[in-house]
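In: what follows is a predicted protein model with its sequence.
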Amino acid sequence: MKKVKVGVIGASGFVGAELIGILLTHPNVQLTGLSSVNHIGEPLSSVFPAFTGAYDQIFSDNETVIEQSDLLFLCLPHGKSEALVKQCMDKSKKVIDIGADFRLKDLTAYEAWYDVKVDYPELREAAVYGLPELNREDIKKTQLVANPGCYPTSILLGLYPAIAKQLVDPSNLIIDSKSGVTGAGKSLSEATHFAFKNEGFNAYKVGSHRHTPEIEEMIQVMGGGQIQCSFVPHLLPVNRGILSTLYVDIKEGVTAEEIYTAYRTFYEKEPFVTVLEKGKLPDISHVSHSNQCHIGLAVDSRTKRLIIVSVIDNMQKGAAGQAVQNFNLMIGIDETKGLSMVAPSF
């Protein structure tokens, strides 16, 4: 297959660097351009020295990268992608937006939670939510993919079989998630300063995190009804990884064996999701630097709750890796291409 001309907009952030690292070894990618508002004219290695001698592309402006590319990855903060996506689609370019601008179909919810105004609502209707395990066939046919958020990826993959098979009642769903500090992005803040974060562990944005409406909307799409969940994210003193623990009520009459069987059957052919054996629970170190999601299950018979533990690498399955998985689907090749990395947990 002929290589696809690919550009990365917003390439000087953590996700951009992770994405470039994957794309450089992808056999179907010709990396044609990188953009950065703050580093135009500088080489990639001036921001990320690890690329020295391997790929010293010069950062250029957005318009140049768009013109040079047939498919664009956008790694931008919320509110910054919409106008650029409009420009790309008007030029018949395919787009994978790794930011939040197109994840929610509910415009009112998006504008309220993200404090931005939507100028092109028709683009949102055209976007496909890029969770391959849910929307694989639609991703193959679309021009615009909205890459899911990192927290929602871990949470939705953990819940999907139980909701789709109507084994649980998610109306009282409680979500406890922990993330490495790269999830906060590259911008400096006191919350992620080494002196404060090292040896520390804290909750933040309790009940107000912007990924909440995305989680709730997609649970409804999965068949769980219109719910409101309690979502509490935390910052771990580690670079990468997300561990989400989900507490959900089991429906009357549903057995533990039914739940385990449903999960194993549901994900048995999924290349990037593994349901662990009964009695085992996952660890973020076991999926580090990979596009894998590991899921562990426990049934609390006393409280009649299913406890799901789901782990991903927030920079891979939670961002850049999943974006490349979507890229593979969009251009019609094996979705695992370029994503075969496995890192030992030491």
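Out: Arrived safely. Residues are numbered from 1 along each chain as shown.
In: from now on I want contacts and neighbour counts done on CA atoms only, so please keep to that.
Out: Will do.
In: now do the helices in the stretch 101-250 of the chain.
Out: With DSSP state H, counting those that start in this stretch, the ranges of helices along the stretch 101-250 of the chain come out as 107-114, 121-126, 132-141, 150-164, 194-197, 212-219.
In: please identify the most buried of those helices.
Out: For the helices of the stretch 101-250 of the chain, the largest average neighbour count (mean count of other C-alpha atoms under 10 Å) is found in helix 150-164, namely a mean of 23.
In: outside of that one, which residues touch it?
Out: Helix 150-164 is contacted by residues 131, 133, 168-170, 175, 177, 183, 211, 214-215, 218-219, 222-224, 242-244, 246, 259, 262-263, 266, 293, 295, 308-312, 314-315, 317-319 when judged by C-alpha atoms under 8 Å, 6 or more residues apart in numbering.
In: the same query, at a cut-off of 6 Å, please.
Out: Defining contact as C-alpha atoms under 6 Å, 6 or more residues apart in numbering, one finds that helix 150-164 is touched by 168, 215, 222, 224, 263, 310, 314, 318.
In: and the angle for it with helix 212-219?
Out: 30 degrees (axes from the mean of the first three to the mean of the last three C-alpha atoms, to 10 degrees).
In: most surrounded residue in the contacts of helix 150-164?
Out: Of all these, residue 314 has the most neighbours under the rule other C-alpha atoms under 10 Å, reaching 33 neighbours.
In: so who does that residue touch?
Out: Shown in contact with residue 314 (C-alpha under 6 Å, 6+ apart): 150, 241, 242.
In: ok, the first one to residue 103 distance?
Out: Going back to what we said before, that points to residue 150. Distance of residue 150 to residue 103, given as C-alpha to C-alpha, to the nearest Å: 12 Å.
In: please apply the same query to residue 335.
Out: 21 Å.
In: how about residue 82?
Out: Applying C-alpha to C-alpha to residue 82 and residue 103 gives a distance of 12 Å.
In: against that first model, consider the following:
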Amino acid sequence: MEKIKVGVLGASGYTGADLMRLALRHPAIELTVLTANSHAGKPVKDVFKHFSHVTLPDLIAIDEADWKNVDAVFCGLPHGTTQAITKQIFQTHPNVKIIDMSADFRLRDPVAYKEWYGLDHVATEIQPEAVYGLTELYRDEIVNARLIACPGCYPTAVLLSLVPLAREGLVDATDLVIDAKSGVSGAGRGLKENTLFCEAGEGLAPYAVGKHRHMAEIEQEIGRAAGLDGLRVNFTPHLIPMSRGELTTSYVRMKNGASAADLKEVLASTYAEDPFVTLLEGEALPQTQMVRGSNYVAMNVIPDRIAGRAIVISTLDNLVKGSAGQALQNFNLAYGLDETLGLEQLPLFP
């Protein structure tokens, strides 16, 4: 199989590390450029000990990257930095594909981007061509995309479970209450007091209550599916003392006489042909142990004891399907490869 030359920007972060882990066993990928400004000049194995068994290019600063030596770039940089780099790459090497794992191109409206991220969007001319990279819902657009904006981890879990229901008019999109929990890796690899072992261990803590930036994506995409402008949802994230994993519990009010069984039937038909989405049987409950280390999503719909309401639960690995795995899934589509290539690993247990 002919190799596609790939660069990873932000290779020293958790998402960059998981992207490299998956790419190393992808038969069509050759990793040629790995950037990490704070670790420039170091071998990857000095930054991540679990790569001691493999040969990789040394980490370099972004300014040293040679874009002539890449066909596709995965961006794992913080928000506010990817826009300018993407613009630069497209100006000099327009045939390079960008699979962005940051937030810089997820929001369709640059005004909304400034509202949520506090920065002016510096690449508004290329924003319109960005395809929202929620694979199962935008597969046809991803196939021909040059710029793919991969969703955040929380939106991936929430939107896969709720967008089909909103699109079919089975739930009231204006009455959504979403409780979300994520492993500590979701906060990134940077030093933060609230993610220190003594701060995060043996406890459970809400954060960014009423103002988490992923709310913007959730409202954007559910509003689009339901045909509603200016949608607002109730979303509260929590930090769980585990390395990876994510679980969202959404409380919904049903419409048009729908039952929980109807909701489940729509999800089943929507994802019947999708390799990574599993709708559990009966009232089996999704658990993070079902998906750890994999690109799988497990979900189910449970009737609420309150008439007219249901509980929709979804779980995924925040670093795989919630980030690097979905990025690789989109890469496969963009290059006409089997969607599951390099992503066949089953969940890790225990």
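Out: Structure received. Because the structure is predicted, anything quoted here is derived from the model rather than measured.
In: can you calculate the TM-score here?
Out: Overlay of the two chains. TM-score (TM-score structural alignment, normalised by the length of the first structure): 0.97; 346 aligned residues with a C-alpha RMSD of 1.2 Å.
In: if we can go back for a sec, would you list the helices of the stretch 101-250 of the first structure in JSON lines and tack on distance to residue 75 of the first structure?
Out: Below are those laid out as JSON lines (distance: least, C-alpha to C-alpha, whole Å):
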{"stretch": "helix 107-114", "distance to residue 75 of the first structure": "17"}
{"stretch": "helix 121-126", "distance to residue 75 of the first structure": "17"}
{"stretch": "helix 132-141", "distance to residue 75 of the first structure": "19"}
{"stretch": "helix 150-164", "distance to residue 75 of the first structure": "13"}
{"stretch": "helix 194-197", "distance to residue 75 of the first structure": "25"}
{"stretch": "helix 212-219", "distance to residue 75 of the first structure": "18"}
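In: out of those, flag the one nearest residue 299 of the first structure.
Out: Among these, the nearest to residue 299 of the first structure by C-alpha to C-alpha is helix 150-164 (12.3 Å).
In: in the second structure, what range does the closest one match?
Out: Here helix 150-164 of the first structure aligns to the second structure at residues 153-167, judged by TM-score structural alignment.
In: average gap between that stretch and the first structure?
Out: Compared with the first structure after fitting, stretch 153-167 of the second structure has a mean deviation of 0.9 Å; criterion: mean C-alpha distance after the TM-score superposition for the first structure.
In: and that stretch, how far out from the chain's middle?
Out: On the basis of C-alpha atoms, centre = their mean, to the nearest Å, stretch 153-167 of the second structure is displaced by 12 Å from the centre of the chain it belongs to.
In: ok, now stretch 116-125 of the second structure?
Out: That offset, for stretch 116-125 of the second structure, works out to 20 Å (C-alpha atoms, centre = their mean).
In: what's the end-to-end length of that stretch?
Out: When the termini of stretch 116-125 of the second structure are compared using C-alpha to C-alpha, they are 20 Å apart.
In: residue 335 and residue 103 of the first structure: who's more crowded?
Out: Between residue 335 of the first structure and residue 103, counted using other C-alpha under 10 Å, residue 103 has the larger neighbour count: 25 against 20.
In: re earlier: now, which of the contacts of helix 150-164 of the first structure lie within strands?
Out: 168, 310 (DSSP state E).
In: residue 267 of the first structure -> the second structure?
Out: The alignment partner of residue 267 of the first structure in the second structure, by TM-score structural alignment, is residue 271.
In: what sits closest to its match if chain neighbours are left out?
Out: Among residues not flanking residue 271 of the second structure along the chain, residue 277 sits closest, at 6.4 Å (C-alpha to C-alpha, 6 or more residues apart in numbering).
In: neighbours around the one you found, how many?
Out: For residue 277 of the second structure, the neighbour count with other C-alpha under 10 Å is 22.
In: you'd agree it is up against residue 295?
Out: No. Counting by C-alpha atoms under 6 Å, residue 295 is not a contact partner of residue 277 of the second structure; they are 8.9 Å apart.
In: state the distance from the equivalent of residue 120 of the first structure over in the second structure to residue 116 of the second structure.
Out: Mapped onto the second structure by TM-score structural alignment, residue 120 of the first structure lines up with residue 123. Per C-alpha to C-alpha, residue 123 of the second structure is found 16 Å from residue 116 of the second structure.
In: and of the helices of the stretch 101-250 of the first structure, who's closest to residue 302 of the first structure?
Out: Among the helices of the stretch 101-250 of the first structure, the nearest to residue 302 of the first structure by C-alpha to C-alpha is helix 150-164 (19.0 Å).
In: report the distance from stretch 17-24 of the first structure to the chain centre.
Out: Centroid displacement of stretch 17-24 of the first structure relative to its chain, using C-alpha atoms, centre = their mean, is 15 Å.
In: that stretch: which residues count as buried?
Out: Residues of stretch 17-24 of the first structure classed as buried: 17, 18, 19, 20, 21, 22, 23 (neighbour count, 16 or more other C-alpha atoms under 10 Å).
In: widest-spaced pair of those?
Out: Using C-alpha to C-alpha, the two most remote members of the buried residues of stretch 17-24 of the first structure are 17 and 23, lying 9.9 Å apart.
In: got a list of what the counterpart of residue 239 of the first structure in the second structure touches?
Out: Alignment note (TM-score structural alignment): residue 239 of the first structure maps to residue 243 of the second structure. Applying C-alpha under 6 Å, 6+ apart to residue 243 of the second structure gives the contacts 183, 184, 185.
In: so which of those persist in the first structure?
Out: Shared with the first structure under both residues aligned by TM-score structural alignment, their matches' C-alpha atoms under 6 Å, the contacts from those are 183, 184, 185.
In: for residue 56 of the second structure, give its distance to residue 38 of the second structure.
Out: Applying C-alpha to C-alpha, the value for residue 56 of the second structure to residue 38 of the second structure is 18 Å.
In: these two: who's more crowded?
Out: residue 56 (18 against 12).
In: how far away is that one from residue 76 of the second structure?
Out: Taking C-alpha to C-alpha, one finds residue 56 of the second structure at 17 Å from residue 76 of the second structure.
In: what of residue 150 of the second structure?
Out: Distance, residue 150 of the second structure to residue 76 of the second structure, by C-alpha to C-alpha: 10 Å.
In: before we move on, what about residue 93 of the second structure?
Out: Look at residue 93 of the second structure and residue 76 of the second structure: by C-alpha to C-alpha, they are 19 Å apart.
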